[in-house]
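Chemist: sequence plus the predicted model coming up.
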Amino acid sequence: MSAARAKRSAAAPLVALAVALVMAACGCQGGERTAPPRPPSPEESATSARVLAVKIDNVGPARPQTGLDHADIVYLEQVEAGLSRILAVYSSRLPAVVGPVRSARETDLELLRQFDRPTLAYSGAQGKLTPLIDAARLDALPPSKAPDAYFRSSDRAAPHNLYLRAARTPNATAGANAAADIGLRFGPAPAGGKAVTEHTVRYPSARFVFTWSADRQRWLVAMDGAPARTAEGERLGAATVVVQSVTVRPSLFRDRSGNTSPYTETVGSGTALVLREGRAYETVWSRATAQSDTAFTTPDGKPMTFAAGQVWIVYESR
């Protein structure tokens, strides 16, 4: 567990003041949009990080998503029928609007144990999963608990039109980088690596391509054969992409159509490919317990460093 977490109680009044000042300055009310956040620098501390995690739809009718470019970490998970869903984690900055918001999965509960009691915004869950969400060490925030924070958009059909006004959540977030909060290191690239311009990850019913852009210093994202974009039409891009090899097994839960929900095991160890600055680095990941952070190390045992900016972590079945 990161040492920064022990400092949070003492820092809470400062965090509250910082949040108030940020919200007053940006005018984050209603559906207004905020400016995109600056990329977190290698020197940023995780002290007082307060995390908002949002479960985001990722099928064709849900794209382009709103607010995804503001996230510190974007997790890609496999769900029923081989499709994908996104868990976006915010702490450095809050967008005015995030979405479309969809239902939670069992995988999210273990994954989010890395953070210090995060808020999880989601639109619902399979009935038998609800008691596990209620018992989890997080602040569950479905629309029933914060109706003023959610709204339905008229520009697309349900269920792909539910959005979250992040500033209206009880746990407004600002200041520190959520990626640093769970122990990810930002800094100069390690020695070695292999020059790579493109990498593809395939799920049974989804495909993601990350293409290095030297001009933008980002890995541009494509989903299912089309460029991934923000709601404003800009290309989505990550400073660092982690393709984490994990066990994906059937869970005890099913969706409304009877499809078994996959469960992604994020506790354990395995290999990971880290893409940064046009190079690929073979690394090892390890997470001893659900309460532990996930460590990424180079073959010589040193911590893997990430490029400053947004991190995408893609869970790939091994």
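Modeler: Looks like it came in fine.
Chemist: for the rest of this, base every contact and every neighbour count on C-alpha atoms.
Modeler: Noted.
Chemist: pull the longest strand from this protein.
Modeler: Secondary structure of the chain read by DSSP state E shows that its longest strand is strand 240-254.
Chemist: got the buried residues for that strand?
Modeler: 240, 241, 242, 243, 244, 245, 246, 247, 248, 253, 254 (16 or more other CA atoms under 10 Å).
Chemist: same question for stretch 310-318.
Modeler: So for stretch 310-318, counting by 16+ other CA under 10 Å, buried means 310, 311, 312, 313, 314, 315, 316, 317.
Chemist: ok, residues contacting that stretch?
Modeler: 39-40, 69, 71-78, 179, 201-203, 237-248, 264 (CA atoms under 8 Å, 6 or more residues apart in numbering).
Chemist: before we move on, what about stretch 290-301?
Modeler: 1-2, 110-111, 113-114, 182-184, 267, 272, 281-287, 303-304.
Chemist: how far out from the middle of the chain is that stretch?
Modeler: Its chain's average C-alpha position is 18 Å from that of stretch 290-301, according to CA atoms, centre = their mean, to the nearest Å.
Chemist: repeat that for stretch 264-284.
Modeler: That offset, for stretch 264-284, works out to 16 Å (CA atoms, centre = their mean).
Chemist: ditto for stretch 77-88
Modeler: Distance, centroid of stretch 77-88 to centroid of chain: 12 Å (CA atoms, centre = their mean).
Chemist: any idea how far apart the tips of it sit?
Modeler: Taking CA to CA, to the nearest Å, the first and last residues of stretch 77-88 lie 11 Å apart.
Chemist: please apply the same query to stretch 172-181.
Modeler: 17 Å.
Chemist: hang on, the earlier thing: got a ChimeraX select line for the buried ones in the contacts of stretch 290-301?
Modeler: In ChimeraX, a selection of the buried entries from the contacts of stretch 290-301 looks like this (16+ other CA under 10 Å):
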select :2,110,111,113,114,182,183,184,267,272,281,282,283,284,285,286,287,303,304
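Chemist: this is the other structure I want to compare:
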Amino acid sequence: MYPLTGIPVADPVIAARPALVVKIDNASGARPQTGFNAADIVFEEIVNARITRFAMVFHSRDSDPVGPIRSGRIQDIDMFGSYNRPLFAWSGGNKTVTAAVDASDLVNLSQLRVGVYFRTTDKPVPHNLYSRTSALWKKAPAGSQPPVQQFSYRRDGDAVAGSPSAGVDVKLDSINVNWKWNASKGLYFRQMGGKNHFDAAGGQVTTNNVVVLAMNYLPGISDSPDAQTIGTGEAYVFTGGNYVHATWTRTDRLLPFVLTADDGSVVGLTPGRTFVELPRVNLTQPLPAP
């Protein structure tokens, strides 16, 4: 199976390529973005009190184009250490962040390193930097390996754990996010600021699973929030129309998050795409059954 979705492999060549992490802008001038519904996993992280930023992780599918692409943060180095030397596509950063990325096991594919980025004319700078996943993958170093599996997935016939839930409300500082379960589609649909969140193709942003990991954030470089992704904390998992209260645990940056339900079992996700929200603690509200 593809390690980031749990779906059976259809193309062994694609399955053998490395993970590609693309940092995506979420300022108002950057919307609508391109790539959400093609990414295997998407992370939403707090970067300051006013905005969040996304990290789209691609492996089994492409997005041509993808963007708008923005800068990375120190927290990305720990967050994506478990993806087996992933390609890291970003606009660049200050000297300290750039040096840290270069010293890490992330493969630095910033716009300053590879000439596969372009700017569009429909949005203002800096919200108009794009690339193509197909072009970025061509920059993978020789010997690059695929990512390891990040989550557990239910097998065919396995019951969905937890209890029915209509979705979840998540507050990421000033950004209010809502995910609503659509039983007929078998998907969660995203809203932001009380409005449907659409991508550049005109479709609403969706996912098969929503995983909310309550994070402690410490002041980082220039007081930028730095999510502490190694340790343990409260988790809220939404899959198949159900909600599972859990604990996340991660003992090393090279290891994936482990999601353990209150009964001690490992939470199994629905095979497919996963959206990971990283709010501060105590800012998540599961919704009751519809």
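Modeler: Received the coordinates, thanks. These figures come from a predicted structure and were not determined experimentally.
Chemist: list the TM-score for the superposed pair.
Modeler: TM-score for the superposed chains, counting by TM-score structural alignment, normalised by the length of structure 2: 0.87, backed by 270 aligned residues with a CA RMSD of 2.3 Å.
Chemist: residue range for stretch 283-298 of structure 1 in structure 2?
Modeler: The aligned range for stretch 283-298 of structure 1 in structure 2 is 246-261, by TM-score structural alignment.
Chemist: for residue 100 of structure 1, state which of the buried residues of stretch 310-318 of structure 1 is nearest.
Modeler: residue 312 (18.5 Å; CA to CA).
Chemist: map residue 220 of structure 1 across to structure 2 for me.
Modeler: So, by TM-score structural alignment, residue 220 of structure 1 is matched to residue 189.
Chemist: same deal with residue 160 of structure 1?
Modeler: Checking TM-score structural alignment: residue 160 of structure 1 goes with residue 127.
Chemist: who touches its match in this structure?
Modeler: Residues in contact with residue 127 of structure 2 (CA under 8 Å, 6+ apart) are 25, 27, 29, 30, 68, 69, 70.
Chemist: state the distance from the third one to residue 277 of structure 2.
Modeler: What it means is residue 29 of structure 2. 21 Å.
Chemist: sorry, back to before: which among the contacts of residue 127 of structure 2 count as buried?
Modeler: 25, 30, 68, 69, 70.
Chemist: which residue, other than its chain neighbours, is closest to the counterpart of the last one in structure 1?
Modeler: Residue 70 of structure 2 maps onto residue 102 in structure 1 when the alignment is built from TM-score structural alignment. Excluding its sequence neighbours, the residue lying closest to residue 102 of structure 1 (CA to CA, 6 or more residues apart in numbering) is residue 123, at 4.9 Å.
Chemist: what residue in structure 2 is paired with the one you found?
Modeler: So residue 123 of structure 1 corresponds to residue 91, using TM-score structural alignment.
Chemist: might one say that that match is in contact with residue 113?
Modeler: No: Residue 91 of structure 2 lies out of contact with residue 113 (CA atoms under 8 Å); the separation is 9.7 Å.
Chemist: which one's more surrounded, the two?
Modeler: residue 91 (22 against 11; other CA atoms under 10 Å).
Chemist: for the more buried one, helix, strand, or coil?
Modeler: What DSSP: H, G, I helix; E, B strand; the rest coil gives for residue 91 of structure 2 is coil.
Chemist: OK, contacts around it?
Modeler: Contacts of residue 91 of structure 2 (CA under 8 Å, 6+ apart): 69, 70, 71, 72, 110, 111, 112, 129.
Chemist: which residues are in contact with the nearest residue to the last one once chain neighbours are set aside?
Modeler: The one in question is residue 129 of structure 2. Computed as CA to CA, 6+ apart, the closest residue to residue 129 of structure 2 that is not its neighbour in sequence is residue 119, at 4.6 Å. Neighbouring residues of residue 119 of structure 2 by CA under 8 Å, 6+ apart: 128, 129, 130.
Chemist: distance of the last one from residue 178 of structure 2?
Modeler: Relative to residue 178 of structure 2, residue 130 of structure 2 is positioned 27 Å away (criterion: CA to CA).
Chemist: same question for residue 68 of structure 2.
Modeler: Using CA to CA, we find residue 68 of structure 2 at a distance of 22 Å from residue 178 of structure 2.
Chemist: go on, residue 226 of structure 2?
Modeler: Residue 226 of structure 2 is 23 Å from residue 178 of structure 2, where distance means CA to CA.
Chemist: in which helix or strand would I find residue 188 of structure 2?
Modeler: strand 187-192 (DSSP states H and E).
Chemist: now that strand and strand 209-213, what's the angle there?
Modeler: 50 degrees (axes from the mean of the first three to the mean of the last three CA atoms, to 10 degrees).
Chemist: and the helix or strand following strand 187-192 of structure 2, what other elements does it pack with?
Modeler: For strand 187-192 of structure 2, the following helix or strand on the C-terminal side (DSSP H and E) is strand 195-196. Applying 3 or more CA pairs under 8 Å, 6 or more residues apart in numbering; DSSP states H and E, we find strand 195-196 of structure 2 packed against no helix or strand.
Chemist: mean per-residue distance, strand 195-196 of structure 2 to structure 1?
Modeler: Compared with structure 1 after fitting, strand 195-196 of structure 2 has a mean deviation of 1.3 Å; criterion: mean CA distance after the TM-score superposition for structure 1.
Chemist: from the chain's centroid, how far away is that strand?
Modeler: 20 Å.
Chemist: corresponding residues in structure 1 for the helix or strand following it?
Modeler: For strand 195-196 of structure 2, the succeeding helix or strand toward the C-terminus, using DSSP H and E, is strand 206-207. Aligning strand 206-207 of structure 2 against structure 1 (TM-score structural alignment) gives residues 237-238.
Chemist: quick one: contacts of the matching stretch?
Modeler: Taking CA under 8 Å, 6+ apart as the rule, stretch 237-238 of structure 1 contacts 69, 218, 219, 220, 221, 309, 310, 311, 312.
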